[in-house]
Structure formats: structure tokens, C-alpha cells
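Q: I need the structure of the sequence given here:
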Amino acid sequence: MSDYKERHENEIFTKVLKAGRRTYFFDVRETKAGDYYLTITESKKNFGDNGEATFEKHKIYLYKEDFKTFQEMFSEATDFIINEKGEDVISEKHERDFKPKSFTIDSEEEI
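A: Next comes the predicted model:
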């Protein structure tokens, strides 16, 4: 059996989140024993100097016994970020050619 076929035969459920150059895959898979687990894969599209696209992938395997704690910690961490920085995204800082905007202060202006 091919590696591709074997990897995809045990997929039960899949959701895909496309986010710019990144794509997140949430896959429910089945173990050999017949139980389910979750894999979360981040795939990031990069371009080489020759313009050819490559994909960098990172994967997390999450098993049922860790779901509750993982969910609690995930919620706690995301709530902290939203509470500290708000929901607005500062996306321009992630651009390759980002340069901080310079500004001048009028010497007569009170600071």
C-alpha cells in the first residue's frame, strides 16, 4: 500500500482553514485500535530564489485524554492575547518589506 493511500485511509473528518500563506488542517484520524485522535497541521507556502514554491509543514498529534486540558489552555492563552492586544490584527508588520513609519513631533506640541 502506498504511503499516501495509507495516510488518507485513516482520515475520518477534515476541516481546512486558509490564512494567507498558511493553511491549517484539522484531521480526525483512526488508530489501528479503532480509536480517534486529532492532527493539526500548519502548512506554510514559501518561495525560493528561483520562484519555486515549497511547503513547510508542522504537525501536532492530539489524543482524547489531552483534549480537555488542551482546550482549556488554548482558551486561556487566546483570551489573554485578546485581552492584552485586542482583536485588531497588525498584519502589515508581517510583510517582507515592512518598515516602521517615521514621524516627527512639532517642538511646540505638548507631549
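Q: please count neighbours and contacts with C-alpha atoms only from this point.
A: Will do.
Q: show me where this protein has its strands.
A: In the chain, the segments counted as strands under DSSP state E are 11-19, 22-30, 36-47, 53-63.
Q: would you do the same for the sequence below? I want to compare the two.
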Amino acid sequence: MDGYDKNEELEKNGENMREEIFSKVVRAGKRTYFLDVKATRRNDYYLTITESKKRFNRDGRHYFEKHKVFLYKEDFDKFTENLQEVIEFIKKNAPEQEPLEKVETEAGVNAEVSTELETAKAESYSSDVDFDDLGETKE
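A: Presented below is the predicted three-dimensional model:
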């Protein structure tokens, strides 16, 4: 979804100025991030960053778990500078990880599993059954 500008629309309709002025959506695997520019009553812009993850109840119905961060104009420079520094640190120093592959579970939900982990499980599984292991004696 591309960004959109709702400021003119809000002025025409006289709606609450806390509506989104501009928005971007970032889909990242199981998470979706919403970057929304909003305005206070005094028309000061601020940013809300919302992380949304789809979760499932025990009965199988889904709901969305959301976390929000509010970022105000006076904090933009410090925030972006430090965010960039942290991202660069991670890119340089994070250990390499094996890519995950998606598999479909019995419930029909996509799950990510490490290929290495699945291989290790498969290699450690043995179908040879020794009745001594079951507590029976051989005569």
C-alpha cells in the first residue's frame, strides 16, 4: 500500500484532526507495521508506529496483538540517528543464521522451521524397537 495524504480531505470534512494524515504499511513476515502521521488539535504532526501480529485463541479464532510507539517531532532527529546506529550495529555484528523455511501445520497455519533442526530430529528418530526397551524379556 502506498502512502496517502488525508490532510485536505480532513479539512474539507471538518473531521477530528487526530485522523491519519499520511500512512505507510510495511508487511514483514508474520508482522505488519503501520507508520501513521497524525495531527494534534493544534495541528502538530506526530508519528505512531504500530506493530500488529495475528494470533490465535485456543478455539482457533484469530485476533491481532498490537503494540504502539508515539514519536513526536522534537524527538525525530535523536530517534532516527540512534535507530540508524543500532541497525548498522546489528548488520555488522549479528551472527549469521540459517534461513527458515515455511511449512504447513496440521491446523493449516504456516509455521517457520529451521531446516537444521528438522534434519537433526529426523536423524535422531529410530523406528527400530527392541522389546528389552519395553520391559519384556526374551526367552
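Q: mind checking which of the strands of the first structure is nearest residue 101 of the first structure?
A: With CA to CA as the measure, strand 11-19 is the member of those nearest residue 101 of the first structure (25.7 Å).
Q: so the closest one aligns onto which residues of the second structure?
A: Using TM-score structural alignment, strand 11-19 of the first structure lines up with residues 20-28 of the second structure.
Q: how far apart are the matching stretch and its match in the first structure?
A: Superposed on the first structure, stretch 20-28 of the second structure shows a mean distance to its aligned partners of 0.6 Å (mean CA distance after the TM-score superposition for the first structure).
Q: sort out which residues of that stretch are buried, please.
A: Buried positions in stretch 20-28 of the second structure, judged by neighbour count with 16 or more other CA atoms under 10 Å: 20-23.
Q: setting aside sequence neighbours, what's the nearest residue to the spatially most central residue of the second structure?
A: Nearest to the mean C-alpha position of the second structure, counting by CA atoms, centre = their mean, stands residue 31 at 2.5 Å. Take residue 31 of the second structure and drop its neighbours on the chain: the residue closest to it by CA to CA, 6 or more residues apart in numbering is residue 53, 4.9 Å away.
Q: quick revisit: just put the buried residues of stretch 20-28 of the second structure in JSON lines and tack on distance to residue 100 of the second structure.
A: JSON lines is the format used below for the buried residues of stretch 20-28 of the second structure (distance: CA to CA, whole Å):
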{"residue": "20", "distance to residue 100 of the second structure": "35"}
{"residue": "21", "distance to residue 100 of the second structure": "37"}
{"residue": "22", "distance to residue 100 of the second structure": "34"}
{"residue": "23", "distance to residue 100 of the second structure": "30"}
